[in-house]
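Chemist: Kindly return the folded structure for what I paste below:
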Amino acid sequence: MRVAPGGGTAVQDNVALAEIELCGELIIAASTAAGEERLSLESIDQVLRVGEERERGEEWAARGGSGAGSSSGSGESAGSGA
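Modeler: Sure, this is the predicted structure:
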């Protein structure tokens, strides 16, 4: 667990900030969904840009990267088991 040091210096967790941004995008998409009770899985994937992350990972692996994942840390790790 990280604790911000004294003296007013803030510690930024970029992964947490990215997750907060994605949650905000999902909330906006859900609030503007036209006539839908819930967002479909396809709509959620589109908001989270899941396909784009996979394509970038595949392109990176094709260029000689190790593994097919991306290093951005956003999107697929949370809730992709459905």
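
Chemist: rest of the way, CA atoms for contacts and neighbours
Modeler: Will do.

Chemist: which residues of the protein fall in helices?
Modeler: Assigned by DSSP state H, the helices in the chain fall at 14-32, 41-48, 50-62.

Chemist: Dump the ones you listed into CSV; add distance to Ala4 and mean neighbour count as well.
Modeler: Formatted as CSV, these follow (distance: least, CA to CA, whole Å; neighbours: other CA atoms under 10 Å):
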stretch, distance to Ala4, mean neighbour count
helix 14-32, 14, 14
helix 41-48, 30, 14
helix 50-62, 31, 15
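
Chemist: Tell me which of those helices lies nearest to Gly7.
Modeler: Nearest to Gly7 among these is helix 14-32 (21.1 Å), distances taken as CA to CA.

Chemist: Following up with a second sequence; could you model it the same way so I can compare the two?
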Amino acid sequence: MRRVVPLRGGTVQDHVALAEIELCGDLIIAASAAEDRLSLESIDEVLRVAEARAEYSRE
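Modeler: Just a heads-up that it's a prediction; the model follows:
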């Protein structure tokens, strides 16, 4: 078994990667709860695309 030693002795947090992992988890949950394939509109809703677009346009 290979052991991975953390660099610098601490926890490294990549906030972008953590956000992507959370969105992937949300998609997995939505897909597992759906009876059929998720539509593009459903995927956009799960990923909160409309909210992100609105926030981006305010900047």
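
Chemist: picking that back up, tell me which of the helices of the first structure lies nearest to Pro5 of the first structure.
Modeler: Pro5 of the first structure sits nearest to helix 14-32 of all the helices of the first structure, at 17.3 Å, using CA to CA.

Chemist: Ok, which of the helices of the first structure comes nearest Gly6 of the first structure?
Modeler: Nearest of these to Gly6 of the first structure, taken as CA to CA: helix 14-32 at 20.3 Å.

Chemist: residues in the second structure aligned with that closest one?
Modeler: The alignment of helix 14-32 of the first structure onto the second structure (TM-score structural alignment) covers residues 15-33.

Chemist: So which residues make contact with that stretch?
Modeler: Arg37, Leu38, Ile43, Val46, Leu47 (CA atoms under 8 Å, 6 or more residues apart in numbering).

Chemist: Apart from its chain neighbours, what residue comes closest to the last one?
Modeler: Same thing as Leu47 of the second structure. Spatial nearest neighbour of Leu47 of the second structure, excluding adjacent residues (CA to CA, 6 or more residues apart in numbering): Leu23 at 6.2 Å.

Chemist: quick one on the thing from earlier: make CSV from the helices of the first structure and add distance to Gly7 of the first structure to it.
Modeler: Below are these laid out as CSV (distance: least, CA to CA, whole Å):
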stretch, distance to Gly7 of the first structure
helix 14-32, 21
helix 41-48, 37
helix 50-62, 38
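
Chemist: Compute the distance between the residue nearest to Leu47 of the second structure and Val49 of the second structure, please.
Modeler: Distance of Leu23 of the second structure to Val49 of the second structure, given as CA to CA, to the nearest Å: 11 Å.
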